[in-house]
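Asks: sequence and predicted model, in that order:
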Amino acid sequence: MTSVAQVLKTKPDNTVYTIDAGDSVFNAIKLMADRQIGAVVVTDGDSIAGIVTERDYARKVVLMDRSSKETPVRDIMSRAVRFVRPEQTTEECMAIMTDRRMRHLPVIDHEHLVGMVSIGDLVKNIIAEQQFTIQMLEQYITGERPM
């Protein structure tokens, strides 16, 4: 089983983007668009205050006819942040994401934010594992030796 730490190592850019709770939703959405990400961790000083996603923006700003430039992130963020630790498995992450209907999980190690895994990261990992298994089975069936 693959761990979250192993998934983080495969990501080309493991930067975790954050935004202050008092900053505008516009700035949060701009950050997400600029970095091509779907969520940012919201901070209040040195602590994690929440998470804001594109879904939060669509449901809590656009559909409620609010101004993204005037609405602070704290007004739309999800406060109950679910997170995982580096030693947890991808299967555990998938279960959390499925049960909670979420697409992003911050990774916390010794009370520090060290990464973020998305549903895309996990699916990519599962596909890679399946391709490896298929290769090994094909080699077994054909009697070829692994390279």
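Replies: Yes, it's here.

Asks: drop to CA atoms for contacts and neighbour counts, all remaining ones
Replies: Noted.

Asks: burial of the closest residue to Lys11 other than its chain neighbours, as a residue count?
Replies: Nearest residue to Lys11, sequence neighbours excluded (Cα to Cα, 6 or more residues apart in numbering): Asp121, at 8.0 Å. A count of nearby residues for Asp121, using other Cα atoms under 10 Å, gives 18.

Asks: alongside the first one, take a look at this:
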Amino acid sequence: MLKVSEILRVKGDVLYTISPDDSVENAIKTMSEHDIGSVVVIEHGELAGMLTFREIIRHIDSKKEQFAHSTVRSIMDSFPVSVTPNTELAEVQRLMLEQHARYVPVLDGPTLLGIISFYDMARALIDLEQFENNMLKAYIRHWPDDKEDT
């Protein structure tokens, strides 16, 4: 079964992080510049939370005035669902659907290894399906012929 570590290996190791005391305006700018839907909130070298467009939209809706001057800490998800590199794909799918999480941090103890997005999951499933399809086609093409045995 496919594991999170394999998805991270294909995805790469680029992470965009922000401090919980940064402004929401700075977080939005970072997300916009890099065309990403989330940033990892790091404090003292460890995962402190996640900030996604979901939290930003909720914050804008509740505090229409001066939202950009708020801190990331005031709106971030302080307890995001996370997985380990050995978590199987099926478990990640279940967690994402159950928790309505589009982005899931991958932790090895306190060390942040990366982020798995809903897009990454879909891509991995399509790639796995394509690989299995190619393997089956190759197997069928090389099917032993009964005539050769006689």
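Replies: Okay, I see it. Keep in mind that what you see is a predicted model, and the values were worked out from it rather than measured.

Asks: I'd say the residue nearest to Lys11 of structure 1 and Val7 touch.
Replies: Yes: counting by Cα atoms under 8 Å, Asp121 of structure 1 touches Val7, with 7.2 Å between them.

Asks: tell me the spacing between the residue nearest the centre of structure 2 and Ile42 of structure 2.
Replies: Averaging the C-alpha coordinates of structure 2 gives a centre point, and the residue nearest to it by Cα atoms, centre = their mean is Ile116 (1.9 Å). Separation of Ile116 of structure 2 from Ile42 of structure 2 (Cα to Cα, to the nearest Å): 17 Å.

Asks: that's a strand at Val41 of structure 1, yeah?
Replies: Yes: looking at Val41 of structure 1 with DSSP: H, G, I helix; E, B strand; the rest coil, it is inside a strand.

Asks: next up, the contacts around it.
Replies: Val41 of structure 1 is in contact with Val16, Tyr17, Thr18, Ile19, Ile48, Ala49, Gly50, Ile51, Val52, Pro106, counting by Cα atoms under 8 Å, 6 or more residues apart in numbering.

Asks: which one of those sits in the busiest neighbourhood?
Replies: That'd be Val52 among the contacts of Val41 of structure 1, by other Cα under 10 Å, with 28 neighbours.

Asks: for that one, helix, strand, or coil?
Replies: strand.

Asks: swap in Ala48 of structure 2?
Replies: strand.

Asks: hmm, it is touching Ile18, no?
Replies: No: Ala48 of structure 2 is beyond contact range of Ile18, at 9.8 Å (criterion: Cα under 8 Å).

Asks: where do the contact lists of these two overlap?
Replies: By Cα under 8 Å, 6+ apart, the residues touching both Ala48 of structure 2 and Ile18 are Val40, Val41, Ile42.
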